[in-house]
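Q: okay, predicted coordinates and the sequence, questions at the end:
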Amino acid sequence: MLEKAKEYAVMLCFDVKVDKEAQAYANEVGVKIFTADIIYHLFDDFTKHMTALAEQKKEESKLLAVFPCVLRPVAVFNKKDPIVVGVDVIEGNLRMLTPIAAVKENPITKVKEIINMGRVTSIERDHKQIPMCKKGQPSVAVKIEGPNQPLYGRQLEEKDTLYSLISRASIDTLKEFYRADVDKDEWALLKKLKPLFDIP
């Protein structure tokens, strides 16, 4: 396991003494040793370790996990750096740090362009910060920040529908770490958005 997945390199030692040399070697190469005289304690310690690892991986993958949403702009308050726009959530749930994009099609060539706007850094209703806005709730003001932002009035128009910028990696991350947090409607929306972003 040291070669394949270092975090799973563990030894479960039931009712045995681990001498100092063995412990020192394990520490040196990165093997975690669990010892216990009662088998249930050994199992519990190992389970706690695995849960902590899963939580750590979940935390590390937070920015990769993109929950799906579709937004209808109702007003543009700031055109760029940062973009501040009033939106209605028409599908899914809008969460903090969601990357947002518009999808434009060239009317002549029919070539699709995905315009990355940045990430949501603030969601406000009535001048109060909220962590999430669900489909059908009253409009919110959303601040979107990122490098090389497009400009409303040039690359973007107020009528452009906005989407959470999903990818194969973001869907896989949701499946692996956030399955319990994604509801049935969100899975259905992900399926619907895949062709829009050309995700196989």
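A: Received it, and whenever you're ready, just let me know what you need. Everything numeric here is computed off the predicted structure, so don't read it as measured data. Numbers count the residues shown, from 1 in each chain.
Q: C-alpha from now on. contacts and neighbour counts both.
A: Noted.
Q: helix or strand: which one has Asn148?
A: For Asn148, there is no host helix or strand (DSSP states H and E).
Q: and here is the other one:
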Amino acid sequence: MAAIWSFDLTDRDVVNIPGETPSEITDMVIFNEEGFGNDTDIMETVKNFNKSDEGVFAVASTTRSLKVLVEFLRSPTVNIPVRDLDIGRITPVEIRKVYKTSDGKRKLSTILAFEVDVTPEATQLAERLQVKVIFGGVLETLCQEFKEHVKETKIDDGAILPCVLSILPDLVFNKDNPIVLGVLVVKGFIKLGTPICNMGRDCLQTGRIAWIEKDQKSVTSAEEGEAVMIKIVPSNPKQDGFSSGRHFDISDRILISQMTRESMDALTSKFKDQLNIADSEFLSDMECVLNIK
């Protein structure tokens, strides 16, 4: 006989990734009663776990393993925030969910998998969508690999790349939340997570790039000279959304990346040996346009 435990995973099958057809799944996860045994504290620990608005996706092989993982992650010495939980092997379903909820932030595009397998299809999709899957059977090793991953992504997250985008007026499909439109990368480089502001509206911050499509395929970046479709969502998930006519309008023509002194310094620190004269002039122009002191 099986016990049915309602797990809050109803959004797992609504991730819209071009070229992908999400598998049909259920929002009910079925466990054997033997998984809990006589220790009802296992279920209570997991059910009462306080999820973070931003964090990793934690997965374990069984409910008992999930309890161990949860207690380890929320211990004071580890303190890794967790956005969501699951049980079972890693499939493309989990990769799509993490991709959707991470909003392009590499540090948040992470799955910590304890004593579980990863399907080949999930591995391939994770590589394409830049979702990091850290898996193994030793909790301390998972923690250490995650910390190393955070260090690797820290500079990348702070180093916002400069860009100038020309809006393709015939390819504006939605001007509200989310903004969906075609752009030409006139100068610079864009990637998932790039914050965007509207140059025609005193550089008012519009949102963050959550999705990029080229030739009807999902991509993670676009270079100078490429024409792509992008989706812009509010930078803050708790933000109500855009105000049509204030943040963006059909008459607008130029979007640029929203940079700060901190992001400028992070960029020059990471790529100081690769910046040429033209790059330095471009950064100087961005500083003037954005009034960065």
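A: Everything's here; your move. Note that the coordinates shown come from a computational prediction; the quantities given were computed from them, not determined experimentally.
Q: what's the TM-score here?
A: Remark: TM-score between the superposed chains equals 0.61 [TM-score structural alignment, normalised by the length of structure 1]; 140 aligned residues with a Cα RMSD of 2.5 Å.
Q: could you pull out the helices in structure 1 for me?
A: 20-29, 39-60, 168-177, 184-193 (DSSP state H).
Q: and the gap between the residue nearest to the spatial centre of structure 1 and Met50 of structure 1?
A: Residue closest to the average C-alpha location in structure 1 (Cα atoms, centre = their mean): Ala65, at 1.7 Å. Between Ala65 of structure 1 and Met50 of structure 1 the computed distance is 21 Å (Cα to Cα, to the nearest Å).
Q: deepest of the helices of structure 1, which one?
A: Comparing these by mean neighbour count (mean count of other Cα atoms under 10 Å), helix 168-177 ranks first with a mean of 17.
Q: just want the angle from that helix to helix 184-193.
A: Interaxial angle, helix 168-177 of structure 1 versus helix 184-193 (axes from the mean of the first three to the mean of the last three Cα atoms, to 10 degrees): 160 degrees.
Q: can you tell me what sits against helix 168-177 of structure 1?
A: Applying Cα atoms under 8 Å, 6 or more residues apart in numbering, the contact partners of helix 168-177 of structure 1 are Ala54, Lys57, Lys58, Ser61, Leu64, Ala65, Val66, Phe67, Val182, Leu190, Ile199, Pro200.
Q: tally up the residues packed near the aligned residue in structure 1 for Leu181 of structure 2, please.
A: Under the alignment (TM-score structural alignment), Leu181 of structure 2 maps onto Val85 of structure 1. Val85 of structure 1 sits with 21 neighbouring residues when counted by other Cα atoms under 10 Å.
Q: where do the strands sit along structure 1?
A: For structure 1, the strands defined by DSSP state E occupy 10-14, 32-36, 69-79, 83-95, 99-105, 112-125, 128-129, 132-134, 140-145, 162-164.
Q: what would these look like in JSON lines with distance to Tyr25 of structure 1?
A: Shown next, in JSON lines, are these (distance: least, Cα to Cα, whole Å):
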{"stretch": "strand 10-14", "distance to Tyr25 of structure 1": "12"}
{"stretch": "strand 32-36", "distance to Tyr25 of structure 1": "10"}
{"stretch": "strand 69-79", "distance to Tyr25 of structure 1": "50"}
{"stretch": "strand 83-95", "distance to Tyr25 of structure 1": "45"}
{"stretch": "strand 99-105", "distance to Tyr25 of structure 1": "45"}
{"stretch": "strand 112-125", "distance to Tyr25 of structure 1": "45"}
{"stretch": "strand 128-129", "distance to Tyr25 of structure 1": "51"}
{"stretch": "strand 132-134", "distance to Tyr25 of structure 1": "48"}
{"stretch": "strand 140-145", "distance to Tyr25 of structure 1": "48"}
{"stretch": "strand 162-164", "distance to Tyr25 of structure 1": "48"}
